[in-house]
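Participant: build me a model from this:
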Amino acid sequence: MREPTRHEPTRHELRIDGRLRAFTAVGADEGPEGRALVIAFHGSTQTGAGFRDFTGRALDRLAAEGRAVVLYPDGWRGHWNDDRRENWFAARRVGIDEVAFFHALVAHAAERYRTGPVHVVGYSNGGEMVLTLLHRVPEALAGAVVISATQPVPENWLSEQGGTSPRPSPVVVVHGTADPVVPYHGGPMPWYARWLFRVSGAALSAPQTAEYLARRNGIDAAPDEAEVPSRRGMVQPARRARQRPAVSRIRYGAGPGEVVLYRVEGGGHTVPGSPPAPAILGATADVPALQDVVGALIEGAHAE
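Facilitator: From the prediction side, this is the model:
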């Protein structure tokens, strides 16, 4: 492994359809050519820089090792115009073109950092943005990670569902069974989440989401399941008792188009491996660590 080197984050702006869109970048300008580009989409009401801190700057380690350049873009007024039909964010009301922003980020990174394969990571609203990109521009993606987000049902989705992806790429889905915002077992969001985040509509369960993505990647075989060893156990918010988590890895297929679901028993609306989230979001597990999940995708892409 390369010797880690710390890089200070830099702020940038791009003009998209007459609007300035901002992002935080982590990575050396003169790093190895062909490094992976990792674009991390934050959750509702967050910013790119805020999501970087929320995850404990886990993805920065990939940049420090010279394996990737990481971009943390800002949504429009704290949200992404993902393809959920019942989406009432300001980004939807003014018609923000997130796919154009994505393409601009990729072009910027290719010119400035000479990056190669593109991987996307998204949490909550950002996870829905990743699902949107998997449907809208699958040919542009080498890998994807969806955290605390599930695939909306067809009547709550603007992109066409079904069929086979023109470019199957590996996808990792991470979801806690006690998620208080996006139910693990699917259906509508709780009323308080609909009111707070201004989004509605029903969605598939996390297992159904993984199965759906596997079918899109041409995988029909039954998955295999294995327990993931924990490092320390479930990290609960302050003043709450620890409990031992059971994290399972459910793998559909193998190779470039595989889909993996990490089921975090008792996990909340959180990013495993990150610092404990606010108590209202539930418990945070220590595995799978985000940098390990994305790092494995990067190594797979470079091995092709």
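Participant: CA atoms for contacts and neighbours, from now on please.
Facilitator: Fine.
Participant: distance of the residue nearest to residue 198 when sequence neighbours are not counted relative to residue 8?
Facilitator: Nearest non-adjacent residue to residue 198, counting by CA to CA, 6 or more residues apart in numbering: residue 88, 5.5 Å away. To residue 8, residue 88 is 35 Å away according to CA to CA, to the nearest Å.
Participant: likewise residue 210?
Facilitator: 36 Å.
Participant: between residue 88 and residue 8, tell me which one has more neighbours.
Facilitator: residue 88 (15 against 10; other CA atoms under 10 Å).
Participant: that one reaches residue 195, doesn't it?
Facilitator: No - counting by CA atoms under 8 Å, residue 88 stays clear of residue 195, with 10.5 Å between them.
Participant: tell me how many other residues crowd residue 58.
Facilitator: For residue 58, the count of nearby residues is 18 (other CA under 10 Å).
Participant: do the same with residue 9
Facilitator: Residue 9: 17 neighbours (other CA under 10 Å).
Participant: what residues does it make contact with?
Facilitator: Contacts for residue 9 (CA atoms under 8 Å, 6 or more residues apart in numbering) come out as 24, 25, 26, 27.
Participant: now, which of those lie within strands?
Facilitator: 24, 25, 26 (DSSP state E).
Participant: now the other sequence, so there's something to compare against:
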Amino acid sequence: MALMVVLTACGRGRADPEPTPPPAATHGYTLTVDGRERHYRAYTPAGATAGRPVVVFLHGGGGNGELFERVSHMNTVADEGGFVVVYPDGSGRLGDRLLTWNAGDCCAYAKDRNIDDVAFVRALIDDVTTRFGTGEVFVTGFSNGAMMTYRLGCELADRIAGIAVVSGAMNLDTCTPSRPLPVLVMHGTADTAVPYDGGPSSSEFPTAGTWTNRSVRYAVDFWTEHNGCGPVPAETRDGEVTTRTYTCAEPVTVHTIDGGGHGWPGGEKARANAVEEAPPRPDASRVVWDFFAASG
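Facilitator: I've put the predicted structure just below:
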């Protein structure tokens, strides 16, 4: 209900005009975590943000938050869904270029320096919640950012409401989530950077070091067991996309893109020299948000 103010000087009462909702905007913010300056961008749709859900989007290795804000088109989905999108930056030796996440056995600078990216995301959630008065926090990521998303699901299940991983592997020796989590997995069968069936990455990332990826099946088996899922999923097919949905304490959904390469589906090519085109379908940003919205 609007607050009514009586203006006696005018001899009659009137309602104060409603405040103009803030416009949609992206702003940059800085945190200091473990003595290291860390950065993130936050996109807020038009209107008040109090109580809105948050999607934390972790960029791929070699990218940064600004790049994946552009190529993912997630802001367009945020406008429609009314949620805040946060684009953190990983770390690297070249300022805001060639940034990575310490996702276990990958990748590059973040792994080599043992950067505590779990602590960074924990502090980020605190900062975003205080700054915007937001609601539930979900995490999604691509490639190395997807690997980091798995790690956050293992170590920050008490702080996040669900995870969605796109073209990433669960390359962790241990995973002990404090509770079941909604999990969405999206991966192309022709991905050579992070192969669907596991194995070493291609030479697309020559400075990222070497590691062996675990298969999509490995991650799905872990989360379906952890979430207490039934053994047989419901399966649907739409063109090249097969969707398997498990009945669990918290949902596990797997989108397999037949012939899909290493890219954010429905988005743009992250780098001009990227070896593989992003699959045109499905629209990953919409699929991810629809999954989070249904799970929240």
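Participant: structural similarity score between the chains, please.
Facilitator: The pair, once superposed, lands on a TM-score of 0.83 when counted by TM-score structural alignment, normalised by the length of the second structure; 269 aligned residues with a CA RMSD of 2.4 Å.
Participant: residue 55 of the second structure -> the first structure?
Facilitator: By TM-score structural alignment, residue 55 of the second structure lines up with residue 38 in the first structure.
Participant: its match belongs to a strand?
Facilitator: Yes - under DSSP: H, G, I helix; E, B strand; the rest coil, residue 38 of the first structure sits within a strand.
Participant: does it touch residue 118 like I think?
Facilitator: Yes - between residue 38 of the first structure and residue 118 there is a contact under CA under 8 Å: 6.1 Å.
Participant: more crowded one of those two?
Facilitator: Neighbour comparison, residue 38 of the first structure and residue 118: the larger count goes to residue 38, with 31 against 21 (by other CA under 10 Å).
Participant: give the contact list for the more buried one.
Facilitator: 68, 69, 70, 71, 118, 119, 120, 121.
Participant: before we move on, back to that, out of the contacts of residue 9 of the first structure, who's the most crowded?
Facilitator: Neighbour max across those (other CA under 10 Å) = residue 27, 27 neighbours.
Participant: identify the residue nearest whatever residue of the second structure lines up with it in space, chain neighbours excluded?
Facilitator: Residue pairing (TM-score structural alignment): residue 27 of the first structure is matched to residue 44 of the second structure. Leaving aside its sequence neighbours, residue 44 of the second structure sits nearest to residue 84 (CA to CA, 6+ apart; 4.9 Å).
Participant: roughly how far does the residue mapped onto that neighbour from the first structure sit from residue 266 of the first structure?
Facilitator: For residue 84 of the second structure, the aligned position in the first structure is residue 69, judged by TM-score structural alignment. Residue 69 of the first structure sits 33 Å away from residue 266 of the first structure, going by CA to CA.
Participant: same drill for the two, tell me which one is more crowded.
Facilitator: residue 69 (29 against 20).
Participant: surely the more buried one meets residue 35?
Facilitator: Yes - assessed by CA under 8 Å, residue 69 of the first structure is found in contact with residue 35 at 6.9 Å.
Participant: need the residues touching each of those two.
Facilitator: residue 115.
Participant: could you measure from the aligned partner of residue 217 of the first structure in the second structure over to residue 146 of the second structure?
Facilitator: Mapped onto the second structure by TM-score structural alignment, residue 217 of the first structure lines up with residue 227. Going from residue 227 of the second structure to residue 146 of the second structure by CA to CA gives 19 Å.
Participant: quick one: which of the two has more around it?
Facilitator: Neighbour totals were compared for residue 227 of the second structure and residue 146, and residue 146 leads with 30 against 20 (other CA under 10 Å).
Participant: state the helix or strand in which the more buried one lies.
Facilitator: Secondary-structure assignment from DSSP states H and E places residue 146 of the second structure in helix 144-155.
Participant: what number of residues lie near the aligned residue in the second structure for residue 139 of the first structure?
Facilitator: Taking TM-score structural alignment for the superposition, residue 139 of the first structure sits opposite residue 158 in the second structure. Using other CA under 10 Å, residue 158 of the second structure is surrounded by 14 other residues.
Participant: list the contacts for residue 274 of the first structure?
Facilitator: Residue 274 of the first structure neighbours (CA under 8 Å, 6+ apart): 54, 55, 56, 58, 284, 286, 289, 290.
Participant: can you list those in TSV and add secondary structure and distance to residue 161 of the first structure?
Facilitator: Listed next are the contacts of residue 274 of the first structure as TSV, based on DSSP: H, G, I helix; E, B strand; the rest coil; distance: CA to CA, whole Å:
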residue	secondary structure	distance to residue 161 of the first structure
54	helix	32
55	coil	31
56	coil	34
58	coil	32
284	strand	32
286	coil	33
289	coil	30
290	helix	28
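Participant: using PyMOL, define a selection of the buried residues within those residues.
Facilitator: PyMOL command restricting the contacts of residue 274 of the first structure to the buried ones, with burial defined by 16 or more other CA atoms under 10 Å:
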select buried, resi 54+55+56+58+284+286+289+290
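Participant: quick one, helices of the first structure?
Facilitator: Ranges of helices within the first structure are 48-54, 60-64, 90-93, 98-113, 125-136, 191-197, 206-216, 290-303, based on DSSP state H.
Participant: and these: which comes nearest residue 279 of the first structure?
Facilitator: Judged by CA to CA, the one of those that comes nearest to residue 279 of the first structure is helix 48-54, at 13.6 Å.
Participant: show me where the stretch 201-304 of the first structure has strands.
Facilitator: For the stretch 201-304 of the first structure, the strands defined by DSSP state E, counting those that start in this stretch cover 202-203, 224-228, 247-252, 259-264.
Participant: can I get those in CSV with mean neighbour count and distance to residue 83 of the first structure?
Facilitator: Output for these, formatted as CSV (neighbours: other CA atoms under 10 Å; distance: least, CA to CA, whole Å):
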stretch, mean neighbour count, distance to residue 83 of the first structure
strand 202-203, 23, 12
strand 224-228, 13, 30
strand 247-252, 22, 25
strand 259-264, 26, 21
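Participant: I'd like to know which of the ones you listed is closest to residue 112 of the first structure.
Facilitator: Residue 112 of the first structure lies closest to strand 259-264 among the strands of the stretch 201-304 of the first structure, at 31.5 Å (CA to CA).
Participant: now, which of the contacts of residue 38 of the first structure sits nearest residue 188 of the first structure?
Facilitator: residue 121 (23.2 Å).
Participant: that closest one matches what in the second structure?
Facilitator: Under TM-score structural alignment, residue 121 of the first structure pairs with residue 140 in the second structure.
Participant: its match: neighbouring residues, count only.
Facilitator: Neighbourhood size, residue 140 of the second structure [other CA under 10 Å]: 28.
Participant: what does the one 5 residues further on give?
Facilitator: The number of residues packed near residue 145 of the second structure is 29, by other CA under 10 Å.
Participant: how close does it get to residue 172 of the second structure?
Facilitator: As judged by CA to CA, residue 145 of the second structure and residue 172 of the second structure stand 14 Å apart.
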